[in-house]
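Colleague: Sequence and computational prediction follow.
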Amino acid sequence: MAYWVKFLRRNKVVIIFPLFTAAAITADLLHTRRWKAEKAAGVTPSPPLPGFGLVKPT
């Protein structure tokens, strides 16, 4: 157990960066789905999220 505590304390950036990236990609995907649904329903779509733009609404 103590090994993992030391490991996590030393490698905070290594762990936080992938979590942040995964959260950003997930938010982008969810917003794109909402954008497509609004567009299909004929509602004025909400503007795209600022950020990575990994998922392009089509």
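Modeller: That came in fine, so what should we check first?

Colleague: C-alpha only now, for contacts and for neighbours.
Modeller: Fine.

Colleague: Centroid-nearest residue for this structure?
Modeller: A24 (1.8 Å; Cα atoms, centre = their mean).

Colleague: Secondary structure element holding the nearest residue to that one once chain neighbours are set aside?
Modeller: Spatial nearest neighbour of A24, excluding adjacent residues (Cα to Cα, 6 or more residues apart in numbering): F52 at 7.6 Å. Taking DSSP states H and E as the definition, one finds F52 inside no helix or strand.

Colleague: Pasting the second one now:
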Amino acid sequence: MNLETVYLLEKQIEHYKKELSKLVTINGNNLLHPNVIELSQRIDHLLILYWELTYLNNKKKRK
């Protein structure tokens, strides 16, 4: 696994989480606001990529 890729994913996830917090506050804690939903989906996608990379790395280590 490329550690640089994992590091960049972690940084991007953290950035999006901060942006999501701001968006939720700006939109009056409306979790169904389209911008909030879109950013949440981006975070979900990044988390899936992150966990897939982690899983593949662990799988390689076990062999």
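Modeller: Noted; the coordinates are in hand. From a predicted model like this one, the values you see are computed outputs, not experimental measurements.

Colleague: that older thread, what's the residue nearest to the centre of the first structure aligned with over in the second structure?
Modeller: Structural alignment (TM-score structural alignment) places A24 of the first structure against L9 in the second structure.

Colleague: Counting by contacts, list what the strand or helix carrying that match packs against.
Modeller: Secondary structure from DSSP H and E places L9 of the second structure in helix 3-26. Applying 3 or more Cα pairs under 8 Å, 6 or more residues apart in numbering; DSSP states H and E, one finds that helix 3-26 of the second structure makes contact with helix 34-62.

Colleague: What spatial separation is found between the residue nearest to the centre of the first structure and V13 of the first structure?
Modeller: 16 Å (Cα to Cα, to the nearest Å).
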